[in-house]
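Chemist: Please find the sequence and the predicted model below.
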Amino acid sequence: MSLSTVSAANGPFQSFNRAEWRDLNGHFSYDLTAHEIDNLHALNEPLTIEEINDVYFPLAHLLDILIQKNKDTHTHVNGFFKKNTQTLPYIIGIAGSVAVGKSTTARVLQKVLSLLPNKPKVDLVTTDGFLYPNKTLVARNILNRKGFPESYDTKLLLNFLSAMKSGEESFEVPVYSHMEYDVLETEKQIITRPDILIVEGINVLQVDSNKGNHIFVSDYFNYSIYVDAQETDIMDWYVNRFESLRATAFQNTNSYFHRFADMNQEESKVMATQIWNEINRPNLHENILPTRSRADLILEKGSHHFVKNIHVRKI
């Protein structure tokens, strides 16, 4: 399905180009330092203050409106029931393909939301930590399916989100190491009563109806974002990232991918293209791209990794 489908005049989304979107931000901005910006973006994913000003501050402004509306509703419902229950975390899901820039989007959004006037506590969790350990994937003969729906401990992820929406004090979340290409057995991320929780991963908008599940990850979201781009661009970004990692992180003898360290540039390109075509492309078409229309907002990137259009679900 093309973006022209989801953004047609009679479709569920209204669309804004970058300039139109930038002008919607009436009041929210902040001067980030070059060091702060450098800490937010991932490898081979450029990030500028213009991108933050044009895209993410208006997005934070919109989300602030929705979050405040959610708090107002909570207050009125408390009054109706004559209760004084705590406000639950406002949960934002971020989905999209491998290599499309979800992690940068999630980190930037975490940063700008934490700068809102009431300085909310914003936590970020990636679903990589909810992948089954490699030993489990090997035992099930699905190590080469890592990233596909069956490779995730969805029950644990749902338990975590249920705990957050039940007002539990804290929850231990598994941590994933890209260096070791595995879930770390001895390390946990402790999430304690965030005001806003961002959940980022390729699988967060998926509906696995084949297993007869009646509860989905996205059922716990207050808002969802899909990071989108042309497939040819995403593949190029993946291949270029693989080559950059081969020349850097893969040189570490502790890296799971150290065996690729001695490849030359052409061999690296061939290997990355093969991995894309055999694993990431099928996963994109079978499981990730079909979830795009379920998002509340779509960030559409151009070939240089910068957002060029924003599509927002009509209310």
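Modeler: Yep, that arrived.
Chemist: contacts and neighbour counts: CA atoms only from here.
Modeler: Noted.
Chemist: Which secondary structure state does residue 308 sit in?
Modeler: strand (DSSP: H, G, I helix; E, B strand; the rest coil).
Chemist: For residue 196, see how far away it is.
Modeler: As for residue 308, its distance to residue 196 is 26 Å (criterion: C-alpha to C-alpha, to the nearest Å).
Chemist: What ranges does the stretch 151-300 of the chain have for its strands?
Modeler: Assigned strands in the stretch 151-300 of the chain, in chain order: 170-177, 182-192, 196-200, 223-228, 297-301 (criterion: DSSP state E, counting those that start in this stretch).
Chemist: Dump those to CSV, plus mean neighbour count and distance to residue 61.
Modeler: Converted to CSV, those look like this (neighbours: other C-alpha atoms under 10 Å; distance: least, C-alpha to C-alpha, whole Å):
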stretch, mean neighbour count, distance to residue 61
strand 170-177, 18, 28
strand 182-192, 14, 25
strand 196-200, 23, 14
strand 223-228, 24, 14
strand 297-301, 22, 14
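Chemist: would CSV of those strands with distance to residue 20 be doable?
Modeler: Below are those laid out as CSV (distance: least, C-alpha to C-alpha, whole Å):
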stretch, distance to residue 20
strand 170-177, 38
strand 182-192, 36
strand 196-200, 26
strand 223-228, 19
strand 297-301, 14
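Chemist: Any idea how many residues pack against the closest residue in space to residue 237 that isn't next to it in sequence?
Modeler: Among residues not flanking residue 237 along the chain, residue 99 sits closest, at 6.2 Å (C-alpha to C-alpha, 6 or more residues apart in numbering). Neighbour count for residue 99, taken as other C-alpha atoms under 10 Å: 22.
Chemist: Presented hereafter is structure B, for comparison with structure A:
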Amino acid sequence: MDQLVKSPVSPYSVFTRSEWAKLRADTPMTLTAAELDRLRALNDPVSLTDVEEIYLPLSRLLSLYVAATQGLHRATQRFLGTSQGKVPYLIGVAGSVAVGKSTTARVLRQLLTRWPNTPKVDLITTDGFLFPNAFLREHGLMERKGFPESYDTQRLLRFLADIKAGQGKVTAPVYSHLVYDVVPGEIVTVDQPDILIVEGLNVLQPARLPRDGKAIPFTSDFFDFAIYLDAEVALLRRWYVERFMTLRETAFRNPLSFFRKYADLTEAEALETALGLWSRINQPNLIENILPTRPRADLILRKGDSHDIEQVSLRKL
């Protein structure tokens, strides 16, 4: 972890895994091994021990934050003399490709759903807000897929603004990892959840500062709490390559897969391809766009060699 987090003037309180695990208190375990198997993403070996030591304390903290925020909204409404409906609590989950964002988001959703004050928890990924491949090809952006410019930012902002305004039945586009594209005409509907988890590569990226003083909103402006999954670049590179090699033997063999061409590569060719994709696309995006957003997170989960979360950094209030 860089010196900012370790510094005496750091905005974070830093916990070892064992220190953080004690903060679970008496939070009950509500996930079974079978349920965790269904939530676990490819090549992300999260265990029930990880849930007990990392995610149960986090779900306890978030439950307290959500309850406090709901109380603040009620107090504000009394002050203003209004009766506005409930405002969803938004949680952002950011980090590199292959770091385990999907698993973290799914596990948190299941744990938070089982708290009595947050019965409705929805999850959405920002993949659906990528421009369609046809648009990316037309504008020379296929090799920039996942970079900020490859997203329909205005559509994503409208979606989040509508959610935060308490609107019902807000729709978002759907992305297929099989065909590696937005699915035409397919949508997912989010209808006034208590909590919405938004997972994506660049969800914490700030807007550029305006020269004229006018507000330029960005995704992170709508979040009540933001989580960043962190790991050394060398580990992320290894995990990405391992996942690619596994997909080569599984999902890539589907005739409908966008990556079907990679299934017939030799092992050496597949390894070279994976390393090339990482060095040309994923690592530059990480270094230029994703990693710089880490200091904007309220919570940083730092992973070690075996995907275990070794350190937790919580922003001081």
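Modeler: Okay, I see it. Every value quoted in this text rests on a predicted model; they were computed, and no experiment measured them.
Chemist: Identify whichever of the strands of the stretch 151-300 of structure 1 lies nearest to residue 240 of structure 1.
Modeler: Shortest separation from residue 240 of structure 1 across those is recorded for strand 297-301, at 16.8 Å, computed as C-alpha to C-alpha.
Chemist: That closest one vs structure 2, average offset?
Modeler: Its aligned residues in structure 2 lie a mean 0.4 Å from strand 297-301 of structure 1 after superposition (mean C-alpha distance after the TM-score superposition for structure 1).
Chemist: Specify, as a residue range, where that strand falls in structure 2.
Modeler: Aligned by TM-score structural alignment, strand 297-301 of structure 1 corresponds to residues 299-303 of structure 2.
Chemist: And the contacts of that stretch?
Modeler: By C-alpha atoms under 8 Å, 6 or more residues apart in numbering, the residues outside stretch 299-303 of structure 2 that reach it are 1, 226-231, 294, 309-315.
Chemist: if we can go back for a sec, mind checking the SS state of the residue nearest to residue 237 of structure 1?
Modeler: Assigned state for residue 99 of structure 1: coil (three-state reduction, three-state DSSP).
Chemist: same question, residue 83 of structure 1
Modeler: Classification of residue 83 of structure 1 using three-state DSSP returns coil.
Chemist: Please apply the same query to residue 94 of structure 2.
Modeler: strand.
Chemist: Could you measure from the residue located most distally from the centre of structure 2 over to residue 33 of structure 2?
Modeler: Most distant residue from the mean C-alpha position of structure 2: residue 81, 36.0 Å away (C-alpha atoms, centre = their mean). Going from residue 81 of structure 2 to residue 33 of structure 2 by C-alpha to C-alpha gives 48 Å.
Chemist: Over to residue 274 of structure 2?
Modeler: Taking C-alpha to C-alpha, one finds residue 274 of structure 2 at 31 Å from residue 33 of structure 2.
Chemist: which of these two has more neighbours?
Modeler: Using other C-alpha under 10 Å, the more surrounded residue of residue 274 of structure 2 and residue 33 is residue 274, with 20 against 10.
Chemist: So what does that one match up with in structure 1?
Modeler: Residue 274 of structure 2 maps onto residue 272 in structure 1, by TM-score structural alignment.
Chemist: Enumerate every residue touching its match.
Modeler: With contact taken as C-alpha under 8 Å, 6+ apart, residue 272 of structure 1 is in contact with 238-239, 242-243.
Chemist: so where in structure 2 does stretch 49-61 of structure 1 end up aligned?
Modeler: So stretch 49-61 of structure 1 sits over residues 48-60 in structure 2, by TM-score structural alignment.
Chemist: what about that stretch, how long is it end to end?
Modeler: This stretch, stretch 48-60 of structure 2, spans 16 Å end to end (C-alpha to C-alpha).
Chemist: can you pull the buried residues of it?
Modeler: With burial defined by 16 or more other C-alpha atoms under 10 Å, the residues of stretch 48-60 of structure 2 counted as buried are 50-60.
Chemist: In helices, which of these fall?
Modeler: Judged by DSSP state H, helices contain the following of the buried residues of stretch 48-60 of structure 2: 50, 56-60.
Chemist: What is the equivalent residue in structure 1 for residue 257 of structure 2?
Modeler: Match for residue 257 of structure 2 (TM-score structural alignment): residue 255.
Chemist: you'd agree its match is up against residue 249?
Modeler: Yes. Look at residue 255 of structure 1 against residue 249 with C-alpha atoms under 8 Å: they come within range, at 7.0 Å.
Chemist: and for those two, which residues touch both?
Modeler: The contact sets of residue 255 of structure 1 and residue 249 overlap at residue 179 (C-alpha under 8 Å, 6+ apart).
Chemist: could you pull out the helices for structure 1?
Modeler: Assignment of helices within structure 1 using DSSP H yields the ranges 3-6, 18-22, 34-38, 49-51, 57-81, 102-114, 134-139, 154-164, 231-247, 265-275, 281-283.
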